[in-house]
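Q: any chance you could fold what I've pasted below:
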Amino acid sequence: MIAATGSGSGKTMITCGILNCLKRRGLKVGAWKCGPDYIDPMFHSRILGVSTRNLDSFFCDKDTIQYLVEKREMQEDISVIEGVMGYFDGIGFTETGSSAEIAEWTKTPVILVVNGAGMSRSIGAVLKGFQEMEKTKQIMGVIFNRISKNVYKGMAEMARNLGIIPIGYVPKLKEIQLPSRHLGLVTAQEITSFQSQFDLLSDQLEQTLDWEQLLKLAAEAGTFDRKEELNDITVFRKENPEAVTVAVARDEAFCFFYPENIELLEQLGCNVCFFSPLQSQELPKHADALYLGGGYPELHAKQLAENKKIRNDILNAIQNGMPCIAECGGFLYLHRELEDEQYQFYPMVPLYEGKGLSGDRLGRFGYITMRAEKDGLLAKKGDCLYAHEFHYWNSEAPGSDFYVRKPGNGREWMSSYHTDTLYAGFPHLYLYGNRKAAMSFVKAAQKFQKRKVNGK
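A: Have a look, this model is predicted:
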């Protein structure tokens, strides 16, 4: 695991550089990202060509996290987990959802990235503090960022005196920058020059990191009992063997979805077909359910509006009872109109009369729990879903079928729509952490399929 003392320490850049260097060595490399982030995994996969998944201990219990890790370990020579925020930072002032919790559950050795700029001997206090805070002693190495070779000598010695292995350092690299936008980092496909920047970074890391020690630490990762499949998935497949087809929106406007969600739907017996609301003229034939994920529809509002045929097709499908999950950007797409970044309004799929409106600040951010106020597609009344929100755009009609609570500060509000065939709202769902909801969605698709076959 590549973790850090806090956000902005350089762990994403260094993780990407390490992944690139490992690929150069001919290794089959996999990557994980702690937490619910979509953007960093997109960099790993689209720029570096490294398969990336999320590990989130707010969404998933320990057995599920270990299952997800061991499911991939036989396919790769080495896996790199990128941490989230500061190493111990979880929900509120707990370690729930933190990089430290993931490192403990997965028995993974940790290399801590420390921004050493403007520091000298004080670096020892930082390392000792992190060392003493940790229960299971996963922190085994350190990389110092934004320092010179001369400064590194002293910092490395201080690390050794504390029993922490100095893996190397990264000097200040002004030519390598990662632009920002309203959802954090820009999407990977928009940065045409980024591969060359990674190559420059990797060239530097080849010189200033101790690769023998890094690979030696990776080899010390622990193991746990192998699980062929989670028991509830096995039982569901036996009791519900009918295969169904789920149409999933995927293009530049709808690019935020967890690959694990797709994998779980496939494990539950779904055939997944992708389509583009920007380009496709109709939904995939034989579709029994619809999944509209998040993304940047506001950046493509004009083109989405121009594809009137697919908008009508989607509206008719939902109104005819096709089960649908619409998250965040997918939810905005179901509004009568959507405002773009130039404050122009364009027609969308008019399932809801309200408008999707631009926001000048982050409206919702972080983990939430969602209690269903009535029976619906994903849950029975009183059931709880685990989700997260991250959006600037707002809705004139946000829905009120779930009671939502933010566990970090106790804030509460009502949100989203939930009928027998539809979930629509800003919250994003990680389905491995909400497997009952995923199974309910598949059952609804099977019911819709039977209705089509019977001509009803």
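Q: contacts and neighbour counts: CA atoms only from here.
A: Noted.
Q: next SSE after the one helix or strand Phe236 maps to?
A: Counting by DSSP states H and E, the element that carries Phe236 is helix 231-239. Downstream of helix 231-239, the next assigned helix or strand under DSSP H and E is strand 244-249.
Q: in terms of secondary structure, what does that next one contact?
A: With contacts taken as 3 or more CA pairs under 8 Å, 6 or more residues apart in numbering; DSSP states H and E, strand 244-249 sits against strand 270-275, strand 289-292, helix 435-453.
Q: give the contact list for the closest residue to Thr108 other than its chain neighbours.
A: Closest residue in space to Thr108, ignoring its immediate chain neighbours: Ala221 at 4.9 Å, by CA to CA, 6 or more residues apart in numbering. Ala221 is in contact with 107-109, counting by CA atoms under 8 Å, 6 or more residues apart in numbering.
Q: burial of Lys436, as a residue count?
A: Look at Lys436: counted by other CA atoms under 10 Å, it has 18 neighbours.
Q: quick one: it from Leu265, how far?
A: From Lys436 across to Leu265, the span is 12 Å (CA to CA, to the nearest Å).
Q: another sequence for comparison is provided below:
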Amino acid sequence: MNEMIIAGTSSNVGKTTITMGILKWLQKEGYNVGSFKVGPDYIDPQFHAKALGERGHNLDLVLMGKKGVVEVYEEAMNKAEVSVIEGVMGLYDGDKEEGVKSSTAEVAKLLHVPVILILQGEAMAETAGAIVLGCQKYDEDLRIAGVIVNGVSSKAHYRLIEASIQKKTGIPVLGFVPKDPVMAFPSRHLGLSIDALGEDPIHEQLLGMANFLEKHLDFPKLLSLTMSRKKAVPSLKKHVETTIERPVRIGYALDEAFSFYYKRTFELLQKAGVELIPFSPLKDQVLPKDLDGLYFGGGYPELQGEGLSGNVSFRKDLLKRLDQGIPTLAEGGGYMYLCETLVDLQGQVHEMVGFFTGQSIMTKKLQGFGYRGITLGEKRLLGHEYRHSYLVEEGDAFLCDGLYDHGKPNFCQGQHKKNAYGSYVHVHLLSNLEVVEEAVTLCRDWRLTHGTR
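A: Next up is the predicted model:
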């Protein structure tokens, strides 16, 4: 078994593109690969899915805790030969003087996984050794197994960087990634990108990345340095015992407008006996039959405003079901969709479902970002918020606190109407397993009182 964390000396050094190329190379060579992403990002695991055919898990110490991170990782690794964990930001970024340490380095130490450090080598030579030495000495309990140099224009330049790193640190350098169009993804919308996910050519590009990296990186050495002696652990006991004779059926929105979900949330629902049914607010005329609950994750409804607004048949059917009281959770873009109207960046107004009150207005400026604790009634969940919109006539169903933003006042957001809950926060159900049980019970009870159609 092999294990590695692909970390960076900072953000924007090429972690995602190099990770994608490594994932595709491993798959091409016949390895059974498990992929993971440090932190709350729901975009990169979708890119992992394009390389491997399966969405990766998030490993977030804030949302999941140490126990949850270890559990998710070990359970997933029972099915894989190689684990590739993509880091977040710089190697040590995310650690706080107070509160949970959530950096890539902390996850690496917790899971005892070696680090492959990516360094942006453009416009430097000897300084490369100083940067890697600093990362090595900053926390000597962390094992940096190898270095990949990105963005180097020539082999002669690479040799200068390689010599500096090996002289100062002794850490093996596994090669360099020259600048090339094959290693470039499209520019990101508002700092995130899923535009390429729906394009067939991405499969060819990923294979091109794998072949390109094969020419420039020492993959045999990479596998040798990341060899693990760990043994597979028994599958962990289900958090929520399955007691439902007939499966509860929860539909979730999945298309170009909605795709931001945590894989573990789906697994927890399935372990509780839930059958998950995808549907498309863009393409379907009505909701699937016999649903007992609805889940609208985040996404880019502002990029699909015309299509969402134009699908009047679906909006009318959905509004009818919401008015009947079907249990529903809507997050981020899904919350915006259930409100009255959406104003995109071009100023165009699009009619949405109209169940919740308010108009969401897109802006180029970031309106909300960070970990959140949200409380509804007596239940508290942890989640993450990243948004470039605000809601006129925002509700106050959720009491929110910015985790580790000491001194900042708590605030309220979101709406609760009948059995539907909506807010900008993307919650992680592993942060409160009681909510899983209660959600399944609510869906089952609703089915018993309202029947199915």
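Q: quick one: stretch 409-416 of the first structure to chain centroid distance?
A: 22 Å (CA atoms, centre = their mean, to the nearest Å).
Q: pull the residues that contact it.
A: Residues from elsewhere that reach stretch 409-416 of the first structure, judged by CA under 8 Å, 6+ apart: 92, 398-406, 423-427.
Q: go on, stretch 275-288 of the second structure?
A: 247-257, 266, 270, 307-308, 311, 313-315, 317-318.
Q: ok, now stretch 436-447 of the second structure?
A: 240, 248, 268-269, 272, 274, 292-293, 325-327, 429.
Q: take those and write them to JSON lines, including neighbour count and distance to Leu381 of the second structure.
A: What follows is the contacts of stretch 436-447 of the second structure, written out as JSON lines (neighbours: other CA atoms under 10 Å; distance: CA to CA, whole Å):
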{"residue": "Val240", "neighbour count": "16", "distance to Leu381 of the second structure": "17"}
{"residue": "Val248", "neighbour count": "25", "distance to Leu381 of the second structure": "22"}
{"residue": "Leu268", "neighbour count": "19", "distance to Leu381 of the second structure": "15"}
{"residue": "Leu269", "neighbour count": "22", "distance to Leu381 of the second structure": "16"}
{"residue": "Ala272", "neighbour count": "22", "distance to Leu381 of the second structure": "18"}
{"residue": "Val274", "neighbour count": "22", "distance to Leu381 of the second structure": "20"}
{"residue": "Asp292", "neighbour count": "26", "distance to Leu381 of the second structure": "22"}
{"residue": "Gly293", "neighbour count": "28", "distance to Leu381 of the second structure": "19"}
{"residue": "Gly325", "neighbour count": "16", "distance to Leu381 of the second structure": "22"}
{"residue": "Ile326", "neighbour count": "22", "distance to Leu381 of the second structure": "21"}
{"residue": "Pro327", "neighbour count": "25", "distance to Leu381 of the second structure": "17"}
{"residue": "Leu429", "neighbour count": "22", "distance to Leu381 of the second structure": "7"}
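Q: can I get the residues you listed in TSV including distance to Leu222 of the second structure?
A: Shown next, in TSV, are these (distance: CA to CA, whole Å):
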residue	distance to Leu222 of the second structure
Val240	39
Val248	45
Leu268	34
Leu269	37
Ala272	39
Val274	40
Asp292	48
Gly293	46
Gly325	54
Ile326	51
Pro327	48
Leu429	35
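Q: re the thing from before, which of the helices and strands packed on strand 244-249 of the first structure sits most buried?
A: With neighbours taken as mean count of other CA atoms under 10 Å, these reach their highest mean count in strand 289-292, at a mean of 26.
Q: mind giving me the packing neighbours of that one?
A: Strand 289-292 of the first structure is packed against strand 244-249, strand 324-327, helix 329-333, with contacts defined by 3+ CA pairs under 8 Å, 6+ apart.
Q: any chance of these in JSON lines, plus distance to Ala31 of the first structure?
A: As requested, those are arranged in JSON lines below (distance: least, CA to CA, whole Å):
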{"stretch": "strand 244-249", "distance to Ala31 of the first structure": "24"}
{"stretch": "strand 324-327", "distance to Ala31 of the first structure": "25"}
{"stretch": "helix 329-333", "distance to Ala31 of the first structure": "26"}
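Q: ok, back up a step: got the helices and strands packed on strand 244-249 of the first structure as JSON lines, with distance to Val69 of the first structure columns?
A: As requested, these are arranged in JSON lines below (distance: least, CA to CA, whole Å):
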{"stretch": "strand 270-275", "distance to Val69 of the first structure": "22"}
{"stretch": "strand 289-292", "distance to Val69 of the first structure": "25"}
{"stretch": "helix 435-453", "distance to Val69 of the first structure": "17"}
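Q: now for Leu265 of the first structure: what does it line up with in the second structure?
A: Residue pairing (TM-score structural alignment): Leu265 of the first structure is matched to Leu269 of the second structure.
Q: which strand or helix spans its match?
A: helix 263-271.
Q: equivalent analysis for Ile318 of the first structure, please.
A: Short version, using DSSP H and E: Ile318 of the first structure is in helix 308-319.
Q: what residues in the second structure pair up with that helix?
A: Mapping helix 308-319 of the first structure onto the second structure (TM-score structural alignment) gives residues 312-323.
Q: before we move on, what about stretch 9-19 of the first structure?
A: Going by TM-score structural alignment: stretch 9-19 of the first structure matches residues 13-23.
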